[in-house]
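S.K.: Structure, please.
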Amino acid sequence: MALLGAIVNGLCIIGGTLIGRFLSRIPDRIKETVMMGIGLSVTILGIQMGLKSEQFLIVIFSLVIGAVIGEWLDIDKALNKVGNWLEEKVGTSEGGGVAKGFVTATLIFVIGAMAIIGALDSGIRGNHSVLYTKSIIDGFTSLILATTLGIGVLFSFIPVVLYEGSIALFATQIEKWIPAQLMDSFILEMTATGGLMIVAIGLNLLGITAIRVANLLPAILVVAILTALLYRFL
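M.R.: As a prediction, the model looks like this:
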């Protein structure tokens, strides 16, 4: 079921928010240790995905070219500007408590490599492990956010499910138009490239790095182009 990962993600956000509403204060030590555990888990998942590549030069070139494109477009900065603008607008509006929680949580849960990579993996391979991992992260994050931003965080599950579900459903149709051999090659290299991005997310969660993962997202498109060229001419 292509939508399973997206649905689980939405349920974890709902569950985390409801639990957070009953907790007035979570000790910082617990927050830190749990987040470290999640960061380690994400890093291992990314390493496992990264090792699946059969043409690692494609992964390298894709990340390099994708990083250049991403930095040139400055996707990370643009997304942060949008988030800050929305938060500023919502925060100044009357009765903006619920709306602020909704907008803030939506931006956190939707913007990121794991949502795209996980949804593609769900649709193409029926593998929901990335979205399951993201669900755990989002569930804990929603719990924390709900203690400060309120019940508005809960409603962020709607755009999250719609966003990830749409990508997953679109991905299920790709195989009808692309040869099986090319699709298999793309899946392997996309998985490996996405895996390295997920490693970056894990390292960021651990506080080891501050990698602008959003600026690496164009690498997924570059993978598709390079694998298609390799299939066509070699």
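S.K.: Please make it C-alpha for all contacts and neighbour counts, starting now.
M.R.: OK.
S.K.: List the residues that contact L120.
M.R.: Counting by Cα atoms under 8 Å, 6 or more residues apart in numbering, L120 touches 167-168, 171.
S.K.: element containing it, please.
M.R.: Per DSSP states H and E: L120 is located in helix 113-125.
S.K.: The contacts of L120 in helices, which ones?
M.R.: Mapping those onto helices (DSSP state H) picks out 167-168, 171.
S.K.: show me what contacts the residue lying closest to V42 once chain neighbours are set aside?
M.R.: Nearest non-adjacent residue to V42, counting by Cα to Cα, 6 or more residues apart in numbering: G202, 5.0 Å away. For G202, the contact set (Cα under 8 Å, 6+ apart) comprises 38-43.
S.K.: Give me the buried subset of those.
M.R.: Using 16 or more other Cα atoms under 10 Å as the burial test, the contacts of G202 include 38-40, 42-43 as buried.
S.K.: Okay, and K31 sits in which element?
M.R.: Using DSSP H and E, the element containing K31 is helix 28-50.
S.K.: Next, the structure of the following sequence, for comparison with the previous one:
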Amino acid sequence: MPIGVIINALSVAVGGMVGAFAGNKLSARFKEDINMIFGACSMGMGISAIVLMENMPAVIFAVIIGTAVGLAIHLGDKMNAAAGGMQKVVSKFVKNKNSKISEEEFTATLVTIIVLFCASGTGIYGSIISGMTGEHSILIAKSILDLFTALIFACTLGMVVSIVAIPQFVIFLLLFLCAGLIYPATTPTMINDFKACGGFIMLATGFRMIKVKMFPTADMIPAMVIVMPFSWFWVNYVLPLVN
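M.R.: Sure, this is the predicted structure:
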């Protein structure tokens, strides 16, 4: 049973709902300062994953090529449009009275949390491990951060944050169900390089959260798909030639 996947999705849904209703009770300074902490946590998680990297050229190449693919197919623009669509649907049922940011900033922030919740290396790896071994601790640990992150972001964005739990649940459940096919085809080296690739996205997401630099995190997502094949190719074909 996908217990970890369910808990993670519920943490986002509950955090989003609580934040939407309690947002006007928190000061702007509190929300801004705590968001800086969440950004630091995201960067810390990213760095801790990056240090696991075993084949730097393969990972760097995957990040660059994957991001180039994302930019070429305008993945970030499509996610921006999807985020705007989510808000339009939610606004028909729940009016957000807490948001005082521009529509452009709203969409950019929503895309940031979609990537943070749905495309983090921790969440993807945790879903695969959960499906393969029944070990849910990785996703449960991620759920704690997601709960409070969703709560704080919902103070500004409103109820739409809780809706992010739906695509997150679908993505992680598919990974959970496909774990029996994915995990046996991997090696510990490929897994570590995969985590490192996710770490770069988490690090970039952290910079977006604290508004230092708006990295194209949505366009970086294809890197997560190609990094393990790149890692495998590097180990089996490139390294023997180099050595």
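S.K.: rewinding a little: hmm, which of the contacts of L120 of the first structure are common to the second structure?
M.R.: Retained in the second structure by both residues aligned by TM-score structural alignment, their matches' Cα atoms under 8 Å are the following of these: I167.
S.K.: list the contacts for G84 of the second structure?
M.R.: By Cα under 8 Å, 6+ apart, the residues touching G84 of the second structure are T107.
S.K.: what do you get if the cut-off is 10 Å, keeping everything else the same?
M.R.: Each residue near G84 of the second structure by Cα atoms under 10 Å, 6 or more residues apart in numbering is listed here: 78, 103-104, 106-108, 110-111, 160.
S.K.: Can you tell me how far the residue nearest the centre of the first structure is from A99 of the first structure?
M.R.: Note on the first structure: the residue nearest the mean C-alpha position is M114, at 2.2 Å, using Cα atoms, centre = their mean. Per Cα to Cα, to the nearest Å, M114 of the first structure is found 25 Å from A99 of the first structure.
S.K.: what's the answer for F170 of the first structure, then?
M.R.: Relative to A99 of the first structure, F170 of the first structure is positioned 30 Å away (Cα to Cα).
S.K.: Which one of these two is surrounded by more residues?
M.R.: Between F170 of the first structure and A99, counted using other Cα atoms under 10 Å, A99 has the larger neighbour count: 22 against 15.
S.K.: and the angle for the helix or strand containing that one with helix 113-125?
M.R.: Per DSSP H and E: A99 of the first structure is located in helix 97-110. Helix 97-110 of the first structure runs at 60 degrees relative to helix 113-125, counting by axes from the mean of the first three to the mean of the last three Cα atoms, to 10 degrees.
S.K.: Tell me which residues touch whatever residue of the second structure lines up with V98 of the first structure, please.
M.R.: Using TM-score structural alignment, the equivalent of V98 of the first structure in the second structure is V94. Contacts for V94 of the second structure (Cα under 10 Å, 6+ apart) come out as 20, 87, 158-160.
S.K.: Swap in 8 Å and give it another go.
M.R.: Residues in contact with V94 of the second structure (Cα under 8 Å, 6+ apart) are M159.
S.K.: for F170 of the first structure, same thing?
M.R.: With contact taken as Cα under 8 Å, 6+ apart, F170 of the first structure is in contact with G123.
S.K.: And it, what's its match in the second structure?
M.R.: F170 of the first structure maps onto C178 in the second structure, by TM-score structural alignment.
S.K.: What count of nearby residues applies to K25 of the second structure?
M.R.: Using other Cα under 10 Å, K25 of the second structure has 10 neighbouring residues.
S.K.: can you check the one 3 residues further on too?
M.R.: Per other Cα under 10 Å, the neighbour tally for A28 of the second structure reads 12.
S.K.: for D121 of the first structure, same thing?
M.R.: Residues near D121 of the first structure, counting by other Cα under 10 Å: 26.
S.K.: Name the nearest residue to it, ignoring sequence neighbours.
M.R.: N127 (5.6 Å).
S.K.: Which of the three states applies to the one you found?
M.R.: The three-state assignment at N127 of the first structure reads coil, by DSSP: H, G, I helix; E, B strand; the rest coil.
S.K.: how close does it get to I117 of the first structure?
M.R.: For N127 of the first structure, the distance to I117 of the first structure (Cα to Cα) stands at 11 Å.
S.K.: Have a look at these two and say which one is more surrounded.
M.R.: Between N127 of the first structure and I117, counting by other Cα under 10 Å, I117 is the more crowded of the two (24 against 18).
S.K.: which SSE is the nearest residue to that one once chain neighbours are set aside in?
M.R.: Spatially, and ignoring its direct neighbours in sequence, I117 of the first structure is nearest to G194 (6.2 Å; Cα to Cα, 6+ apart). G194 of the first structure is located in helix 180-205, with elements delineated by DSSP H and E.
S.K.: Show the subsequent helix or strand relative to that helix.
M.R.: helix 218-233.
S.K.: ok, residues contacting that following helix?
M.R.: Contacts with helix 218-233 of the first structure, where a contact means Cα under 8 Å, 6+ apart, come from 58-59, 62-67, 69-70, 182, 185-186, 189-190, 193-194.
S.K.: Please repeat the previous calculation with a cut-off of 7 Å.
M.R.: By Cα atoms under 7 Å, 6 or more residues apart in numbering, the residues outside helix 218-233 of the first structure that reach it are 58, 62-63, 65-67, 69-70, 182, 185-186, 189-190.
S.K.: Can you give me every residue that contacts the nearest residue to G23 of the second structure once chain neighbours are set aside?
M.R.: Nearest residue to G23 of the second structure, sequence neighbours excluded (Cα to Cα, 6+ apart): C155, at 3.8 Å. Applying Cα under 7 Å, 6+ apart to C155 of the second structure gives the contacts 19-20, 22-23, 98.
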